[in-house]
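1. have a look at this prediction, sequence included:
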Amino acid sequence: MKTIVVITMFLLSYSVLSAQNSSSADKDRDALNKVLHTFMNSLKTKDSTSLYNLFYEGHVTWIGVYKEKTQAKRSQNSPNILDYKTSDYKTWFRTTTQGATKEEKFYNVNIDTDGSIASVTFDFSFWAGGRKGLWGKESWGLIKINNEWKITSVIFSMEQENISPEPDRNQ
């Protein structure tokens, strides 16, 4: 009888812990999805305060690499042109939000987290004035500080739509 009670207690405590871990993982995924939504909305509405709040206060890696077809076209006039560009989120935001309304759309989002760090990868398309200009793959590294997710790195590939149209990805 004691054995049955011990096994039952163990299974109940395991079930409770699994439910708590699942609930915590769901909360993290919801919070990370909110970071994505806030990023997209901040860009569209040109809200620098909301966007800047998403980032870690220290150094944040920001680098984009041109995909092969776009780089080949770019290098026709300038053979030594770099196949990447670096920036920081504040400079990127200030230059990007000038002129027509900009929008970045994310799809095929994949979130991987242990509750303290996270990686978020997705396909993206970048739009200006209602027209797609760029598309590619993007990856963010995030850390949780004081129970808030902060972006620590942004790396992405870029293909210009007018050089190599984005394949249909069932958006």
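-> Received the coordinates, thanks.
2. every contact and neighbour count from this point should use C-alpha atoms.
-> OK.
3. quick check: closest non-adjacent residue to residue 62.
-> residue 154 (4.8 Å; C-alpha to C-alpha, 6 or more residues apart in numbering).
4. next up, a second structure to put side by side with the first:
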Amino acid sequence: MKQILTFLVIALSFNLNAQTSQESAVKETIIKFFEAFHKQDSIALKSMVTDDIILQSISKNNEGKTVLNKSEFNRFVTSIASIPKERNFQEKLTDFSIQVDGDMANAWTPYEFWIDNKFSHCGVNSFQLIRINSEWKIIYLVDTRRRDHCVPKKN
């Protein structure tokens, strides 16, 4: 009985370490994505996603109705790369909640968006990722964008 218990503890410990390792790898992928985003590095951004990535955003229109907008990733990358270099923008991730099952992962990342050191809006990113050849790639990204109910941290 003691041997079985020891085996179960070791097996559970191994499984938790593997899960933690994969969660760290997913987090690192997202951090690198935002590093490339802030550097306006279109080549790096494209290398972190699959060719058929889906990019969507949930917001309110002028009438206050919820709308879902879909964007082409290449158009998104072009718009980021075209921001003037003197313009300061930063998406600050305030937390990570990551779940992994085999070769699929989900990451929930609340954020604040700042332009020229002034708070612009907040929301949440929801990433879906796939592990291909031991590398995590983003396959789907949806975010929310709002100005109300935000509690920005001091810049």
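-> That came in fine, so what should we check first? Quick caveat, the model's predicted, so the values are computed rather than measured.
5. superposing both, give me the TM-score.
-> Remark: TM-score between the superposed chains equals 0.84 [TM-score structural alignment, normalised by the length of the second structure]; 152 aligned residues with a C-alpha RMSD of 2.5 Å.
6. circling back: now the residue nearest to residue 62 of the first structure: how far from residue 41 of the first structure?
-> Note on residue 154 of the first structure: its distance to residue 41 of the first structure, by C-alpha to C-alpha, to the nearest Å, is 17 Å.
7. okay, and residue 10 of the first structure sits in which element?
-> Using DSSP states H and E, residue 10 of the first structure falls within helix 2-45.
8. what's the first helix or strand after that helix?
-> helix 48-52.
9. so what does that next one touch, helix or strand wise?
-> Packing partners of helix 48-52 of the first structure (3 or more C-alpha pairs under 8 Å, 6 or more residues apart in numbering; DSSP states H and E): helix 2-45, helix 89-96.
10. and residue 76 of the second structure, what pairs with it in the first structure?
-> Taking TM-score structural alignment, the alignment pairs residue 76 of the second structure with residue 92 from the first structure.
11. so who does that match touch?
-> Counting by C-alpha atoms under 8 Å, 6 or more residues apart in numbering, residue 92 of the first structure touches no other residue.
12. center of the first structure - which residue?
-> In the first structure, the residue lying closest to the centroid (C-alpha atoms, centre = their mean) is residue 140, at 4.5 Å.
13. please tell me how far that residue sits from residue 123 of the first structure.
-> Plainly put, residue 140 of the first structure is 12 Å away from residue 123 of the first structure if you go by C-alpha to C-alpha.
14. mind naming the longest strand for the first structure?
-> Determined from DSSP state E, the single longest strand within the first structure is strand 131-145.
15. doesn't residue 121 make contact with residue 114 of the second structure?
-> Yes. Between residue 114 of the second structure and residue 121 a contact is recorded at 7.3 Å, counting by C-alpha atoms under 8 Å.
16. what residue of the second structure takes the place of the residue nearest to the centre of the first structure?
-> In the second structure, the residue paired with residue 140 of the first structure is residue 127, using TM-score structural alignment.
17. and for residue 120 of the first structure?
-> Under the alignment (TM-score structural alignment), residue 120 of the first structure pairs with residue 107 in the second structure.
18. which secondary structure element is home to whatever residue of the first structure lines up with residue 55 of the second structure?
-> Matched to the first structure by TM-score structural alignment, residue 55 of the second structure sits across from residue 62. Using DSSP H and E, residue 62 of the first structure maps to strand 61-66.
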